[in-house]
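[1] okay, predicted coordinates and the sequence, questions at the end:
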Amino acid sequence: MVDTIMVGVDGTAGHRAALEWATRRAVRDGAQLELAFVVERSWGDAPDEPGTLLVLAAKSLLAAEQEAALRIAERAPVRATVTTGPRSATEPHPPLVVSTRYFYGHVGAELAWASRDADLLVVGARSRTDREPGFAGSLAVRVAATAACSVAVVPHGWADSGVGVVAGVDGQASSEAAVALAADEAAALGEPLRVVCVGYAANPLLAGLVPEVSLGDHRQRIVEAAAEAAREYRPAIDVRPEVIEASPSRGLVAAAEGHRMLVVGTHNRRSAKRIMLGSVSHDVLSNVRVPVVVARAHREVG
């Protein structure tokens, strides 16, 4: 269960979609919403604390975002009475609790550190239609790689649409967190869960050594096992397993079209000083079209 949802805000219209998504989810689940703003510290010489004017500006921005969240909450759908039942069964939701915090430092690092106090961290990202060249989407990728909890990346311009939830699995342990989170979401929505395993049956490196049908059978076993785990965890949901023939990142992005959310796991790649996101999750976030959740066990990253 998600008790605290933290969302990064910066006062810009582009990131309002992330605030909207996080607020609606907090209302639905009865979670506390925490707004986080980072006062950026320059890379050169800078004081250990922000100046008085910067603090006042940060508090003013957070107050405005808090008011916006409360307005969103007023028009948010009421909460489901039974999470595994139809969406029509509802009850009034309690008033939303919205708190605020500001941090001083570098945005990615500060949000990742703050995520230790959250169950879900929500950040905005430019969609494919408005992304600039270069590293325009890198902040969401860095945060998703280093956060201590699951991270939801919401594209600018997001609007609540689509039906059902997609979970991407690959047979690794990281998929378990993705399936569990996706099953919870499908149960809360009363909508189907589509469990997909994406890849190619033919592996050029194994051509002539391993029959192609054996690789296809392997993916089918992976997706069926994940679907069965979801059914055992949330018996009332409609789970639909599917093997997709495509490159993993492209296949996942395409599979998410027309759905409310895509959930993936992460293979954190550790080097001496850095933690990097797995290549598939990285590529998916770089081509985000719908909200994507990178699922992990809470406080997985130290």
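    Cool, the structure landed. Numbering: from 1, shown residues only.
[2] when you work out contacts or count neighbours from here on, use the C-alpha atoms and nothing else.
    Fine.
[3] the stretch 1-150 of the chain: helices as residue ranges?
    Using DSSP state H, counting those that start in this stretch, the helices of the stretch 1-150 of the chain run over residues 16-29, 52-75, 107-114, 138-146.
[4] and the comparison structure, right after this:
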Amino acid sequence: MDKPVIVGVDGSDPSLRALDWATDEAALHGLPLCVVHSQAWGWYEGYGPTFTTDRSALRVYGENVVGSAVERAGRRAAAVKAYGELVIEDPAAVLTRMSREAFAVVVGGLGAGGIAGLPLGSVSLAVAARAQSPVIVVRGDERHLRRAFGRIAVGIDEPEQARRAVEFALREAESHGAVLDAVHAWRCPAREAADHPDHRSDVERHRALAEGALAAALRPAARVEGVVEVRPQVVEGHARKALLDAALASDLLVVGAHRRKSHLGMQLGPVNHAVLHQAACPVAVVPHT
């Protein structure tokens, strides 16, 4: 059986937008859609059916969330085989576990019931930091959610770590008939020093290294040459700004998962955090391995 697209739902508007995105993705790739709701979601994010501690009432609520989500997916794409799973374990833990056998995990981009001051939910952030499949955090306005730009952007860091992100971005661009912008940011320390002399040779050397790194990372693009238009973009400056700028006119921003262990567990790097919290479009976080 093909690996499913898995979407986490909690009944909120952000999760319904994630459901619609996941349904379209499943339909495009001819994949099943698994709709997951955890009875623990309300306590995890700080909202939901807090009116009672009655397990039967919580189960009825969860069944309604799953049932209505599956029905919504069926109305949106009748050809998609959609099914639901109601679980009681920690939602981030279950989505992370299910990611081992998923094409992708899709989650909403707002936390605490969609309150504007909380731009990313704790479940979404935890899953993006730990999942083994790509995680798509659905955020952005209606133009981005309906893929109005016909562009996908992929952020390139180290070529040897970018392979999976590039391959995922190429597959999405090919499937959606979109242009792929490959963005690699570079900096010249000498130019940034307040009292530096005119180190033009250093600038050119750093630019050449960046162009070489981007070319190496885009070698997988050879297989879709003539099918996907790939536009390399070497940008001087901080990676965070380069990617956020690219997201403004993109339908999807793809980044590699820069993960690190801390006393709090697996954490994402600062650039990943920035794009997940601030990007104007949906963001796909793709594990390196």
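    Done, it's in. Being a predicted model, the structure only gives us computed values, none of them experimental.
[5] can you give me the TM-score here?
    After superposition, the two chains reach a TM-score (TM-score structural alignment, normalised by the length of the second structure) of 0.83; 269 aligned residues with a CA RMSD of 2.8 Å.
[6] include distance to residue 282 of the first structure and mean neighbour count when you put the helices of the stretch 1-150 of the first structure into a markdown table, please.
    Formatted as a markdown table, those follow (distance: least, CA to CA, whole Å; neighbours: other CA atoms under 10 Å):
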| stretch | distance to residue 282 of the first structure | mean neighbour count |
| --- | --- | --- |
| helix 16-29 | 19 | 24 |
| helix 52-75 | 29 | 16 |
| helix 107-114 | 15 | 20 |
| helix 138-146 | 6 | 23 |
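[7] contact partners of stretch 171-189 of the first structure?
    Applying CA atoms under 8 Å, 6 or more residues apart in numbering, the contact partners of stretch 171-189 of the first structure are 80, 82-87, 164-169, 192-193, 195, 222-223, 226, 229-230, 233-234, 236-237, 263-267, 294-297.
[8] show the buried residues in the residues you listed.
    80, 83-85, 87, 164-169, 192-193, 195, 222-223, 226, 229-230, 234, 236-237, 263-267, 294-297 (16 or more other CA atoms under 10 Å).
[9] kindly provide the distance from the residue mapped onto residue 52 of the first structure from the second structure to residue 118 of the second structure.
    Alignment note (TM-score structural alignment): residue 52 of the first structure maps to residue 56 of the second structure. Separation of residue 56 of the second structure from residue 118 of the second structure (CA to CA, to the nearest Å) stands at 30 Å.
[10] matching residues in the first structure for stretch 21-30 of the second structure?
    Using TM-score structural alignment, stretch 21-30 of the second structure pairs with 21-30 in the first structure.
[11] pull the distance from that stretch to the chain's centre.
    In terms of CA atoms, centre = their mean, to the nearest Å, the centre of stretch 21-30 of the first structure is set 14 Å apart from its chain centre.
[12] to which residue of the second structure is residue 176 of the first structure aligned?
    In the second structure, the residue paired with residue 176 of the first structure is residue 163, using TM-score structural alignment.
[13] equivalent analysis for residue 292 of the first structure, please.
    Correspondence of residue 292 of the first structure to the second structure, assessed by TM-score structural alignment: residue 283.
[14] which non-adjacent residue is nearest that match?
    residue 253 (4.8 Å; CA to CA, 6 or more residues apart in numbering).
[15] count of neighbours near the match of residue 292 of the first structure?
    Applying other CA atoms under 10 Å, we find 29 residues neighbouring residue 283 of the second structure.
[16] which residues are in contact with it?
    136, 137, 138, 139, 252, 253, 254, 255, 275, 276.
[17] among the residues you listed, name the ones in strands.
    136, 137, 138, 252, 253, 254, 255 (DSSP state E).
[18] quick one: which of those is most hemmed in?
    Neighbour counts for those (other CA under 10 Å) peak at residue 252, which has 33 neighbours.
[19] hang on, isn't that residue packed against residue 284?
    Yes - between residue 252 of the second structure and residue 284 a contact is recorded at 7.1 Å, counting by CA atoms under 8 Å.
[20] hang on, the earlier thing: how much space between the match of residue 292 of the first structure and residue 217 of the second structure?
    20 Å.
[21] residue 169 of the second structure too?
    12 Å.
[22] ok, back up a step: now for the counterpart of the residue nearest to residue 283 of the second structure in the first structure: which residues touch it?
    Counting by TM-score structural alignment, residue 253 of the second structure corresponds to residue 262 in the first structure. Going by CA under 8 Å, 6+ apart, residue 262 of the first structure touches 165, 166, 167, 168, 252, 256, 290, 291, 292, 293.
[23] let's see it at 6 Å
    166, 167, 256, 292 (CA atoms under 6 Å, 6 or more residues apart in numbering).
[24] gap between it and residue 15 of the first structure?
    Applying CA to CA to residue 262 of the first structure and residue 15 of the first structure gives a distance of 19 Å.
[25] same check on residue 205 of the first structure?
    For residue 205 of the first structure, the distance to residue 15 of the first structure - CA to CA - is 43 Å.
[26] who's more crowded, these two?
    When residue 205 of the first structure and residue 15 are compared for neighbours, residue 15 comes out ahead with 22 against 8, by other CA under 10 Å.
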